[in-house]
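K.L.:
predicted model follows, preceded by the sequence.
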Amino acid sequence: MRRRSLLAASALPFATPAALAQGGDFPSRAVSMVVAFPPGGQADVVARPVAAALERHWRQPVPVVNRPGASGELGNASVARAAPDGYTLLMALSSLAVLPEAARLFGRAPAYELDQLAPIALFTADPTVLVVPALSPWRTLEEFVAAAKARPGSISYSSAGNYSALHVPMAMLATAAGLDMLHVPFQGGGPALTALLAGQVQALSSGPGPAAPHIRDGKLRPLACWGAKRLPEFPEVPTLIERGFPEAEYYIWTGVFAPAATPAPVREALRAAMAAAAADPELRRAVSASGNTLDHRDGEAFAAFFRNDSARLARAVQRIGKVE
């Protein structure tokens, strides 16, 4: 009996994290939250208060790891290939569903497939906002569209990269309105916003969170949003749908994913922790202050949302076609 007890004790240090997690000890160490973009973009803005709330709940570190590159493809793929033990998570944007479809459009093998990632919890799902510098000559969407039509190729806009969550909505508008604009891709939403503020480009489809402080400070002017209804934060800003572009509907959502092979008990523990984080008063204040709307969903509710949005975005990519 004593020998068997000693053997069992000596085996504990070599137990896998997943095995320990199934025993109810998850997490027993730091849990990394990967953001596939540089700091300052929509995913980063949401990931940081979520990570802080999880740290309070778990009493374990939850570092946010920015891993930018290839419009988010590199960071997304790194989590898809990570050990399925719950210790590496992804705070993804809606572009997660777009990038594999875009790769196939060009005849390339995708860096990851959607079935390699398991949806855990949705946190926000806001429409992007068309913003221009406050000193620009355009005060309405109609003026912006008229200028783009009058001078094809002359109006530039930044994005987080080809087929990113900031590029697709602008491509939708260009297709719907028959516009020819100059696309200037960056490695993330933060750099794309910085370029707009610095006057390097003239427009941006931004997540509401990163843009909100600059709108309030009078540095940026919102012209329209891509939602089915107006944003509560900016009720005076019209939707593209109500301005005559019914196809231009897009939501930049943020959600947490784990590698698909993560054991069910670990996924359940993660979902419970995300629900606790979503109820955290400090997280709620931080999300609201950032200009986003908390929209927590998990389980089948998030899975169904992800399936439906992925299918809609795949059709949008086909309409946009190849973007070099």
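P.N.:
Sure, I can see it.

K.L.:
when you work out contacts or count neighbours from here on, use the C-alpha atoms and nothing else.
P.N.:
Noted.

K.L.:
sec struct for the residue nearest to P110 when sequence neighbours are not counted, please.
P.N.:
In this structure, P110 finds its nearest non-sequential neighbour in P100, 4.9 Å apart by C-alpha to C-alpha, 6 or more residues apart in numbering. Secondary structure, DSSP: H, G, I helix; E, B strand; the rest coil: P100 is helix.

K.L.:
dropping in the other structure now:
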Amino acid sequence: MTVKSRLFGAAVGAIATLALAGGAIADEYPSRTITMIVAYPAGQGTDLAARYYAEKLSDALGQSVVVDNRPGAGGNVGTASASREEADGYTILMGASGTHAMNPSMFKDPGYDAADDFDPVAATIVIPMAISAHPSIGVSSIPELMEYAQANPGAVDVALPSVTAQLVLELLKDEGAPLNGINYGGSAEATAAVLGNQVPVLIDTLGASRRHFERLTPIAVTSPSAASSLPELASVAEQGIDGFSVTAWNVLYVLSDTPDEIRERLRDEMRTILNDPATADGMRDLGFELSPWMEREELEAWEQGERDRYGEVIRAAGLDGR
């Protein structure tokens, strides 16, 4: 056998070995517990959805998928820590519009590269934000909130548990509402401040807010129109501010160097879960809207488009590069 023939045979053998190894990885995965990192506190919208999908993935994969909350710095702490984990499929991230579309523009150095460090597996939900108020201020609509804030300039504080909530606030301020934002560590802290009448207004996800609507007055949702989970609550746009739209979202991510076979296994399982009618019902029960399924290239293009879109809004609001 010539040297050339031996080299060719070795190359073919190496390719075959890699192909078999890839198949073995897919067949063996998962063989132990998977950690799903959530960069927000327990009880926040992303956390609520993550726990639902973690349970469904546990059933589908035959291994436990446990949620690990790592909050801080608007989602930067948990997302940065996820970016430093092994790219073996045993650490996955339930990312959000905050961590992957907003923070890259809002922070000079969030501690990770949203585009390069992670690969999207599946978009899971769209999250309408909700604006609500303590009953003591007597407002129940956007026009009433605008009028109240203008009559009490500098005196109307708003509890903000996330960067998405802050963006909603800045857009309301652009419409002439003199509101003051107060940042909190998460939904539980922000909601407690409003329930305790320490702060009069709350901006948070609809899923986290609506359980408190017996004690808080719902004012509006920030999606273009009313949410299917609460159709009687009109949107900001429907109440007179044309074009107003801010919706959060969640996407399940793996680290960018995760083997293709593992990423595709997770995509296959998530496709099945998302196509189950019970999942749409479960998301509506939590106050969310189910994301439409997107193939990989479509998902990557959509995600980059969201990063570009929110980047423009953030720069226009002067929130960039903190």
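P.N.:
Perfect, thanks for sending it. Fair warning: this is a prediction, and the values are worked out from it, not measured in the lab.

K.L.:
sorry, back to before: okay, now the counterpart of the residue nearest to P110 of the first structure in the second structure: neighbour count?
P.N.:
Under the alignment (TM-score structural alignment), P100 of the first structure pairs with P104 in the second structure. A count of neighbours around P104 of the second structure, defined by other C-alpha atoms under 10 Å, yields 24.

K.L.:
I figured P104 of the second structure hits S97, correct?
P.N.:
No - with contacts counted by C-alpha atoms under 8 Å, P104 of the second structure stays clear of S97, the gap being 10.3 Å.

K.L.:
how close does the residue nearest to P152 of the first structure when sequence neighbours are not counted get to F186 of the first structure?
P.N.:
Spatial nearest neighbour of P152 of the first structure, chain neighbours left out: D180 (5.1 Å); criterion: C-alpha to C-alpha, 6+ apart. Look at D180 of the first structure and F186 of the first structure: by C-alpha to C-alpha, to the nearest Å, they are 19 Å apart.

K.L.:
hang on, A190 of the second structure packs against A165?
P.N.:
No - using C-alpha under 8 Å, A190 of the second structure is not in contact with A165; the gap is 10.9 Å.

K.L.:
re earlier: residues contacting the match of P100 of the first structure?
P.N.:
P110, D113, A114, R307, G311 (C-alpha atoms under 8 Å, 6 or more residues apart in numbering).

K.L.:
distance of the residue nearest to P110 of the first structure from Q187 of the first structure?
P.N.:
From P100 of the first structure to Q187 of the first structure the distance is 18 Å (C-alpha to C-alpha).

K.L.:
which residues touch the aligned residue in the first structure for A130 of the second structure?
P.N.:
Correspondence of A130 of the second structure to the first structure, assessed by TM-score structural alignment: V129. Contacts for V129 of the first structure (C-alpha under 8 Å, 6+ apart) come out as L204, S205, S206, G207, P208, P222, L223, A224, C225, W226.

K.L.:
please apply the same query to Y40 of the second structure.
P.N.:
By C-alpha under 8 Å, 6+ apart, the residues touching Y40 of the second structure are T46, D47, N69, R70, P71, G72, G74, G75, G78, G186.

K.L.:
wasn't G23 of the second structure part of a helix?
P.N.:
Yes - the assignment for G23 of the second structure by three-state DSSP puts it in a helix.

K.L.:
secondary structure class for the closest residue to it other than its chain neighbours?
P.N.:
Counting by C-alpha to C-alpha, 6+ apart, E261 is the residue found nearest to G23 of the second structure once chain neighbours are left out, at 7.3 Å. At E261 of the second structure the chain is in helix, as set by three-state DSSP.

K.L.:
number of nearby residues for the aligned residue in the first structure for E261 of the second structure?
P.N.:
In the first structure, E261 of the second structure lines up with P265, judged by TM-score structural alignment. Neighbours of P265 of the first structure under the rule other C-alpha under 10 Å: 17.

K.L.:
ok, now A77 of the first structure?
P.N.:
21.

K.L.:
you'd agree it is in a strand?
P.N.:
No - counting by three-state DSSP, A77 of the first structure is located in no strand; its state is helix.

K.L.:
next up, the contacts around it.
P.N.:
A111, Y112.

K.L.:
what is the aligned counterpart of it in the second structure?
P.N.:
Using TM-score structural alignment, A77 of the first structure sits opposite A80 in the second structure.

K.L.:
so which elements touch the top strand by length along the first structure?
P.N.:
Scanning the first structure for the longest strand, with DSSP state E as the assignment, gives strand 117-127. In terms of contacts (3 or more C-alpha pairs under 8 Å, 6 or more residues apart in numbering; DSSP states H and E), strand 117-127 of the first structure is packed against strand 251-259, helix 264-278, strand 294-298, helix 299-320.

K.L.:
output these in TSV, with distance to V34 of the first structure appended to each entry.
P.N.:
Formatted as TSV, those follow (distance: least, C-alpha to C-alpha, whole Å):
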stretch	distance to V34 of the first structure
strand 251-259	9
helix 264-278	15
strand 294-298	19
helix 299-320	19
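
K.L.:
the match of A130 of the second structure and A224 of the first structure, how far apart?
P.N.:
6 Å.

K.L.:
I appreciate the help and will end here.
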